[in-house]
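Chemist: quick one, structure for this:
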Amino acid sequence: MALNYIWIGFFLVAFVVGLLRVIGYYYRDFFAETFQVIFNETDLFIFRDMFQSTFDMAETSVSIAITLIGVMTLWLGIMNIAEKGGAVGILSRLVNPFFGKLFPGIPKNHPAFGSMMMNISANMLSLDNAATPLGIKAMEELQEINPDKETASNAQIMFLVLNTSGLTVIPVTVMAYRTAEGAANPADIFIPILLATFFSTLAGLIAVAIKQKINLFDKTILAYLGGGTFLVAGIIYLLSQMDQKRLEVVTTFASTFIIMGVITSFIILGIRSKINIYETFIDGAKEGFKVAVMIIPYLVAMLVGIGVFRASGAMDLVISLLAELFGLLGINTDFVPALPTAFMKPLSGSGARGLMIETMQNYGADSFVGRLASTFQGSTETTFYTLAVYYGAVNIKKTRYTVGAGLIADLAGVVAAIFICYLFFYH
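Modeler: All right, here's what the predicted structure looks like:
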């Protein structure tokens, strides 16, 4: 139901903003004198741009789905090897004490535990192409034990929020873009992203746990969270001791080595279990095409709504109003130019990436704003895209409080990123 209202809101708000821009153009002298707001000829053609965005985003949706066909075919095949070879079972047993407390509705040692862990691990390594099919696989397994096939279960909501909060250990992609834009130290946003995503994940976990009445003071949960916090602190300490070049080499090597090591381990376990590796891969890969095609309507719906909203100028209007509000409150507004990236990321990953690059080009990759935009890009998730894809893959229509909890996690990540970047980069 929440997605329904949000989707309607995209179009209604976009139409009203577009109409106001056209009216403003025809009465531009009045608005310029009275409100110091300037309208120009581009405002007259705003509905043309909004209409064109519907076609552009529909085409983008299909392009994304086509790209996903190959990726999902690959990873669903690999996951089938992992499941048949026993790797998923091993992962399930490793995380079962912790996940068993967070997901009390899932039977002990259920395969979904292993799939969820694989998805979260891929997100930690910034391997988005691998994370999506792994996440869809987890959603399908959770859907099998969902009593109401059209309504998101507690377990699916918890998983989606943990997914969209996106704890990132190695932000390889963001560092690559910073390198391309000439950053002196492309890896200097590593610790801010790690810290921001940690707080984002923690906020999402707490929000859902409160709603689902999960006891976060359980000794098992505290032990795992404490261990995770200690591990994150250790990673931060070790990598902070490295110079720029060594850090880039280590993080790039670690992300690629770990994922290739995981694939190789799955194959070795499959050999040990005496399964036909090739045939098992093919059997799992066959599902990739079907799932990728199934999510096209959901992608088109969400991305077209986002495209119209952005083309109308509503996003820019929100940013301007926030800048005015912060200024009136006496808050330092130096962070405002980076906010478009933060606001766009929950809506569109490619849109946020473009805004991040644009910010670095306009302000400099090593400027406070450039670094903050990079941190936003690495520490927030494409919440609405993820919900559309994951829930669309299993035909969930009633998402309950998923959107609210996901946005709480996103907001926590944004606020944490601002404070952390002020601490690290503001001079």
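Chemist: please make it C-alpha for all contacts and neighbour counts, starting now.
Modeler: OK.
Chemist: how far does the strand or helix carrying D29 sit from the chain's center?
Modeler: Taking DSSP states H and E as the definition, D29 sits inside helix 28-34. On the basis of C-alpha atoms, centre = their mean, to the nearest Å, helix 28-34 sits 41 Å off its chain's mean C-alpha point.
Chemist: now show me the structure for the sequence below, then we'll compare the two:
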Amino acid sequence: MSWNFSTEPEFEKKLEWMRTFVREEIMPLEVADLSPEAFTQVSDGLKQQVKDQGLWAAHLEPELGGGGFGQLKLGLMHEILGASVFAPSIFGNNAPDSGNAELLAIAANEEQKEKWMKPLLAGELRSCFSMTEPGAGADPTMLTTRAVREGDEYVINGHKWFSSNGSHADFFIVMVVTDPDAEAHERASMIIVPRDTPGVNVLRDIPVMGLSHAAGDKGHAEILYQDVRVPAANLVGEEGQGFMLAQKRLGPGRIHHAMRWLGQGRRAFDMMCERVVTREVKGSTLSQKQMIQDMVATSKAELEAARLLTLQAAWKMDQGGTKAALTDIAIIKFWGAQVLFNVIDRAIQVHGSLGITGDLPLEEMYRNARSARIYDGPDEVHKVTVARRVLRGYEPHPVPSEHIPTRTEEAQKKFAQYLEAAS
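Modeler: This is a model prediction of the structure:
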């Protein structure tokens, strides 16, 4: 199979505009001392510029208010957006809203799209994806939050946490068990729950490593759903489709995460390289020290490998959908997160004590990078997925097999003759 990651010149111009815009207009906001009101005013102006370029909410099809770029182009865009924590929200691609919009585009009916998806795309509403539970960990088949059908309503009871943006969301997409007796991956469904529904109790924002209070990152809420009644019409898709829809939502999301990690990693890499060609130690710059050269070379190789793996996953998804790229998506989730962590760690090391101060963005980037190896499923889960899918293509073989050449009787005789002649 061959791959083609090329894009047309017109799109390359869009990417170049994005690079300049993020560097010159968005990055300065990281150190600007603005009130929330002033920040909103500035960011609204920047969002309008993005819309004028036709780059707002690029993850959806044009008829839904997006750019219809496909996963490969989206990946290249997210690589640029990853350089700044403010960029995704200014481009209308911040999590969890972007993933929720994609989910609603796939599975919502027309009434749900009008009421929830379109205002979400327009930036008029905020959303929350409420799936993770304290007892279930990384195994969604262990979810216990229940939704019981009573007439024209569902009654929801359960305990969720790490519901990103839960404290500020206008509505929640809640993963619930609708049929506890069904097969493991057919037990759950997704239901839209408006925030003001009685029984929705947002207990707190969980204090977590790497939380940035920048635009688009509003915390990870712990929520109790107690006798929450919502119309049965709020069911997304059909009963039992929860796991299937979650995979459709998380697949593109993981590609976007991995490409944003590359943008963040590239920024840390650039900072490291600028430091090593500037800092002098014992008569020469750090760039002339072999240990530092090893850090630079290894970081460059890891970033390029992660980039190619991610683009390959995006290309496969464009060609055959999420199912065609499942192994690749799992690979980039654990490999990309580890590469991000590695590169930022080395960048901090070459900056010395300056690297662990708040005067540089590296220490916050480091905390975010560490948490990346846990959210959207810990690395170990994705490694298990990759190994299982790879090993399906192999069967037990007694020795000898076609992959283990062995000496035939004739070859053994010739070998013995050789040894005799040599002695």
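Chemist: where does the TM-score land?
Modeler: With the length set by TM-score structural alignment, normalised by the length of the second structure, the two chains reach a TM-score of 0.26; 185 aligned residues with a C-alpha RMSD of 7.3 Å.
Chemist: ok, back up a step: for the helix holding D29 of the first structure, name the packing helices and strands.
Modeler: Taking 3 or more C-alpha pairs under 8 Å, 6 or more residues apart in numbering; DSSP states H and E as contact, there are no helices or strands that helix 28-34 of the first structure lies on.
Chemist: could I get the buried residue list for that helix?
Modeler: Across helix 28-34 of the first structure, burial judged by 16 or more other C-alpha atoms under 10 Å covers 28, 31.
Chemist: same deal with stretch 52-69 of the first structure?
Modeler: Going by 16+ other C-alpha under 10 Å, stretch 52-69 of the first structure has these buried residues: 53-54, 57-58, 60-62, 65-66, 68-69.
Chemist: what residues does that stretch touch?
Modeler: 129, 288-289, 292-293, 295-296, 299-300, 303-305, 307-308, 311 (C-alpha atoms under 8 Å, 6 or more residues apart in numbering).
Chemist: need the max-distance pair from those.
Modeler: G288 and A311 (32.7 Å; C-alpha to C-alpha).
Chemist: which among the contacts of stretch 52-69 of the first structure count as buried?
Modeler: 129, 288-289, 292, 295-296, 299-300, 303-305, 307-308, 311.
Chemist: helices of the stretch 101-250 of the second structure, start to end?
Modeler: In the stretch 101-250 of the second structure, the helices defined using DSSP state H, counting those that start in this stretch lie at 110-112, 118-121, 242-276.
Chemist: adding distance to R204 of the second structure and mean neighbour count, write the ones you listed out as CSV.
Modeler: As requested, the helices of the stretch 101-250 of the second structure are exported to CSV (distance: least, C-alpha to C-alpha, whole Å; neighbours: other C-alpha atoms under 10 Å):
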stretch, distance to R204 of the second structure, mean neighbour count
helix 110-112, 28, 14
helix 118-121, 24, 19
helix 242-276, 25, 22
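Chemist: would you reformat those helices as JSON lines and include distance to A422 of the second structure?
Modeler: As requested, these are arranged in JSON lines below (distance: least, C-alpha to C-alpha, whole Å):
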{"stretch": "helix 110-112", "distance to A422 of the second structure": "84"}
{"stretch": "helix 118-121", "distance to A422 of the second structure": "79"}
{"stretch": "helix 242-276", "distance to A422 of the second structure": "57"}
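Chemist: residue boundaries of the helices in the stretch 301-423 of the second structure?
Modeler: Here the stretch 301-423 of the second structure has its helices, by DSSP H, counting those that start in this stretch, at 326-351, 362-372, 379-391, 409-422.
Chemist: tell me which of those helices is the most buried.
Modeler: Counting by mean count of other C-alpha atoms under 10 Å, helix 326-351 has the highest mean neighbour count of these, with a mean of 23.
Chemist: circling back: with distance to A105 of the second structure added, can I get the helices of the stretch 301-423 of the second structure in TSV?
Modeler: As requested, the helices of the stretch 301-423 of the second structure are exported to TSV (distance: least, C-alpha to C-alpha, whole Å):
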stretch	distance to A105 of the second structure
helix 326-351	21
helix 362-372	26
helix 379-391	26
helix 409-422	65
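Chemist: out of those, which is closest to T285 of the second structure?
Modeler: helix 326-351 (11.4 Å).
Chemist: how much space between the closest residue to L15 of the second structure other than its chain neighbours and I292 of the second structure?
Modeler: In space, and not counting its chain neighbours, L15 of the second structure is closest to M77: 6.6 Å by C-alpha to C-alpha, 6 or more residues apart in numbering. Note on M77 of the second structure: its distance to I292 of the second structure, by C-alpha to C-alpha, to the nearest Å, is 31 Å.
Chemist: these two: who's more crowded?
Modeler: Neighbours around M77 of the second structure and I292, counted as other C-alpha atoms under 10 Å, are more numerous at M77. The numbers are 25 against 19.
Chemist: am I right that the more buried one is in a strand?
Modeler: No. Using DSSP: H, G, I helix; E, B strand; the rest coil, the secondary structure at M77 of the second structure is helix, not a strand.
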